[in-house]
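**Q** this is the structure alone, sequence omitted:
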């Protein structure tokens, strides 16, 4: 499965619309999950990894596993999540034309369109009980790290009053520029933390993608302990290849999750691996296995 976020967000808009039009499962059947989890950490899953599953069926499957969130979902999907007693640990939207992972805050030409876009998205998030929205640095495109950091900080500071008004955190994702996101600027924990300090607000934090940061520098447990106050969300993924997070992969997730819990982290852990199975039952079974690995 070669699905990427860049393609997934386009496809999922159609899936969301189909789900809204489809029949709903009665709420009285959704009261109690079938799986009992320890829930020392809150469990979430990224929608794009399960784009082939009807959204309402995914909601029911996630509910049955005992999870609380389907993330990287947008305004069209948030009311459906509510119906199933779920939330989006971190939301996103259909970015303005011409913007996206590779072309975002670091490019000052985007600021005029991204500010009103986020002002509206933050408002919608608040109305639906969503507490965090994702954002990106975009690529370097010849900029040095300091120039890109200033450009990002400039637009983020302009959005902070809106974040405060609606009580929603803006969270920039750390991605690997060594592998899957060549030239991406926010590619190292030190750069991300420096940006947080430059912005100077509790309403701007980092999304620490463990899979991507394994590619860049590893050292996750020490990073959690040193920089946890700057991070409000984490993603999983087997390394190499974004595979299921089992014993065949180089990251030992139980130890990482133990460190998260010990640090006092109260947020969500978002599963973002590509399931081996292609059928709905197999995909949800792999999700349940990986959630249990992290349910320490």
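**A** Good, I have the coordinates. Just so we're clear, the structure is a prediction, and the values are computed from it rather than from any experiment.
**Q** hey, let's count contacts and neighbours off CA atoms from now on
**A** Will do.
**Q** does residue 232 count as helix, strand or coil?
**A** In terms of secondary structure, residue 232 is strand; the call rests on DSSP: H, G, I helix; E, B strand; the rest coil.
**Q** tell me the spacing between it and residue 164.
**A** Using C-alpha to C-alpha, to the nearest Å, residue 232 is found at 16 Å from residue 164.
**Q** more neighbours: which of those two?
**A** residue 232 (25 against 14; other C-alpha atoms under 10 Å).
**Q** do you have the helices of this structure handy? List them.
**A** Ranges of helices within the chain are 5-21, 55-65, 78-83, 111-127, 145-166, 189-199, 210-216, 220-227, 253-262, 280-294, based on DSSP state H.
**Q** and these: which comes nearest residue 177?
**A** Comparing these against residue 177 with C-alpha to C-alpha, the closest turns out to be helix 210-216 (7.7 Å).
**Q** name the helices or strands packed onto the closest one?
**A** Counting contacts by 3 or more C-alpha pairs under 8 Å, 6 or more residues apart in numbering; DSSP states H and E, the secondary-structure elements packed against helix 210-216 are helix 220-227, strand 231-235.
**Q** neighbouring contacts of that helix?
**A** The list of residues contacting helix 210-216 from outside it, by C-alpha atoms under 8 Å, 6 or more residues apart in numbering, reads 174-179, 187-189, 218, 220, 234-239, 242, 251.
**Q** what of stretch 242-261?
**A** Taking C-alpha under 8 Å, 6+ apart as the criterion, the residues outside stretch 242-261 that touch it are 40-41, 211, 214, 220-221, 224-225, 236-240, 272-276, 286, 290, 293-296.
**Q** list the buried residues for that stretch?
**A** Of the residues in stretch 242-261, those buried by neighbour count under the rule 16 or more other C-alpha atoms under 10 Å are 242-246, 249, 251, 253, 256-260.
**Q** how long is it end to end?
**A** Its first and final residues considered, stretch 242-261 spans 23 Å by C-alpha to C-alpha.
**Q** from the chain's centroid, how far away is it?
**A** Shown here is stretch 242-261, whose average C-alpha point lies 17 Å from the average C-alpha point of the whole chain (C-alpha atoms, centre = their mean, to the nearest Å).
**Q** this is the comparison structure:
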């Protein structure tokens, strides 16, 4: 895949600021090479689409009080069902879902409880043409988040056994947990529906001299068959659009670079 085929997305929560004109903001993103946006407030969706941007996902509930505990299912499952229905009605392909906080619970129990909740949700999502994107978060920034390892997410996906449940693989979060990004992406690209990128440890914009070698990572992901969006989910310092442009350039250069045989 060459750079012209690489698709970039920008989460609204990172870059959109209250008081900004939505139409102008989305046009600027499009001019920078962004073709998708994430977690867009319903009142701004028309403006995003008018700028030629695809709306990729909606964040569901449950980041802290999550699916990893059965006592939360009666409340959370109907709410996630409603988000699935909203996504289907709006033509939005993914709904982000979460494990919830650990609270002393064993990971195996949390995984089993997530699977119990996600199996019936997967049926609804399949029928609606929506993918549930199960996101892993590092437990340094998100204190006590249980799904803080890629293996947790992949175990849930495997046990649910539905094409409508996949992992949202966040390179920043998994790097903060000390994981081997290249290995995990290459081995489980079949289970990944979306990627987020940022430079650890400060969640800054991807850049050529960052702590992740984007050239190698992108080569590995492409060789493994990843063709989804790369979500630029970083925290900007200074000029937002200038930093998005820097990230797009760094990631595009990575896409054009030849594969490396070493990490």
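**A** Structure received. In this text the structure is predicted, and so the values were computed from the model without any measurement.
**Q** what is the aligned counterpart of residue 13 of structure 2 in structure 1?
**A** The equivalent of residue 13 of structure 2 in structure 1 is residue 48 (alignment by TM-score structural alignment).
**Q** tally up the residues packed near that match, please.
**A** Using other C-alpha under 10 Å, residue 48 of structure 1 is surrounded by 24 other residues.
**Q** how near is it to residue 242 of structure 1?
**A** Distance from residue 48 of structure 1 to residue 242 of structure 1, counting by C-alpha to C-alpha: 13 Å.
**Q** what range in structure 1 matches stretch 66-80 of structure 2?
**A** The counterpart of stretch 66-80 of structure 2 in structure 1, using TM-score structural alignment, spans residues 104-118.
**Q** contact partners of that stretch?
**A** For stretch 104-118 of structure 1, contacts defined as C-alpha under 8 Å, 6+ apart pick out 95-96, 99, 103, 136-140, 148-152, 155, 158-159.
**Q** residues in contact with stretch 135-150 of structure 2?
**A** The list of residues contacting stretch 135-150 of structure 2 from outside it, by C-alpha under 8 Å, 6+ apart, reads 63-64, 96-103, 107, 110, 152-153, 167-170, 173-174, 176-177, 179, 184.
**Q** could you redo the last one with a cut-off of 7 Å?
**A** The list of residues contacting stretch 135-150 of structure 2 from outside it, by C-alpha atoms under 7 Å, 6 or more residues apart in numbering, reads 64, 96-103, 153, 167-170, 173-174, 176-177.
**Q** just the buried members of the residues you listed?
**A** Of all the contacts of stretch 135-150 of structure 2 considered here, the ones buried according to neighbour count by 16+ other C-alpha under 10 Å are 64, 96-102, 153, 167-170, 173-174, 176-177.
**Q** what lines up with residue 158 of structure 2 in structure 1?
**A** Residue-level alignment of residue 158 of structure 2 against structure 1, with TM-score structural alignment as criterion, gives residue 197.
**Q** any idea how far that match lies from residue 205 of structure 1?
**A** 10 Å.
**Q** the two: who's more crowded?
**A** The residue with more neighbours, out of residue 197 of structure 1 and residue 205, is residue 205; 27 against 15, by other C-alpha under 10 Å.
**Q** quick check: end-to-end length of stretch 160-173 of structure 2?
**A** Looking at stretch 160-173 of structure 2, the gap from its leading to its trailing residue is 23 Å under the measure C-alpha to C-alpha.
**Q** next one: that stretch to chain centre, how far?
**A** For stretch 160-173 of structure 2, the distance between its averaged C-alpha position and the chain's averaged C-alpha position is 8 Å (C-alpha atoms, centre = their mean).
**Q** and for stretch 248-264 of structure 1?
**A** Between the centre of stretch 248-264 of structure 1 and the centre of its chain there are 18 Å (C-alpha atoms, centre = their mean).
**Q** can you tell me the distance between the two ends of that stretch?
**A** End-to-end distance for stretch 248-264 of structure 1, by C-alpha to C-alpha: 29 Å.
**Q** can you redo the helices of structure 1 as JSON lines with distance to residue 183 of structure 1?
**A** Supplementary listing: those in JSON lines, determined by distance: least, C-alpha to C-alpha, whole Å:
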{"stretch": "helix 5-21", "distance to residue 183 of structure 1": "16"}
{"stretch": "helix 55-65", "distance to residue 183 of structure 1": "33"}
{"stretch": "helix 78-83", "distance to residue 183 of structure 1": "32"}
{"stretch": "helix 111-127", "distance to residue 183 of structure 1": "20"}
{"stretch": "helix 145-166", "distance to residue 183 of structure 1": "11"}
{"stretch": "helix 189-199", "distance to residue 183 of structure 1": "14"}
{"stretch": "helix 210-216", "distance to residue 183 of structure 1": "12"}
{"stretch": "helix 220-227", "distance to residue 183 of structure 1": "22"}
{"stretch": "helix 253-262", "distance to residue 183 of structure 1": "27"}
{"stretch": "helix 280-294", "distance to residue 183 of structure 1": "30"}
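**Q** nearest to residue 72 of structure 1, out of those helices?
**A** Proximity to residue 72 of structure 1, assessed across those by C-alpha to C-alpha, is greatest for helix 5-21 (8.7 Å).
**Q** what span of structure 2 lines up against that closest one?
**A** Equivalent residues of helix 5-21 of structure 1 are lacking entirely in structure 2, counting by TM-score structural alignment.
**Q** and the angle for that helix with helix 55-65?
**A** Relative orientation of helix 5-21 of structure 1 with respect to helix 55-65: 90 degrees, computed using axes from the mean of the first three to the mean of the last three C-alpha atoms, to 10 degrees.
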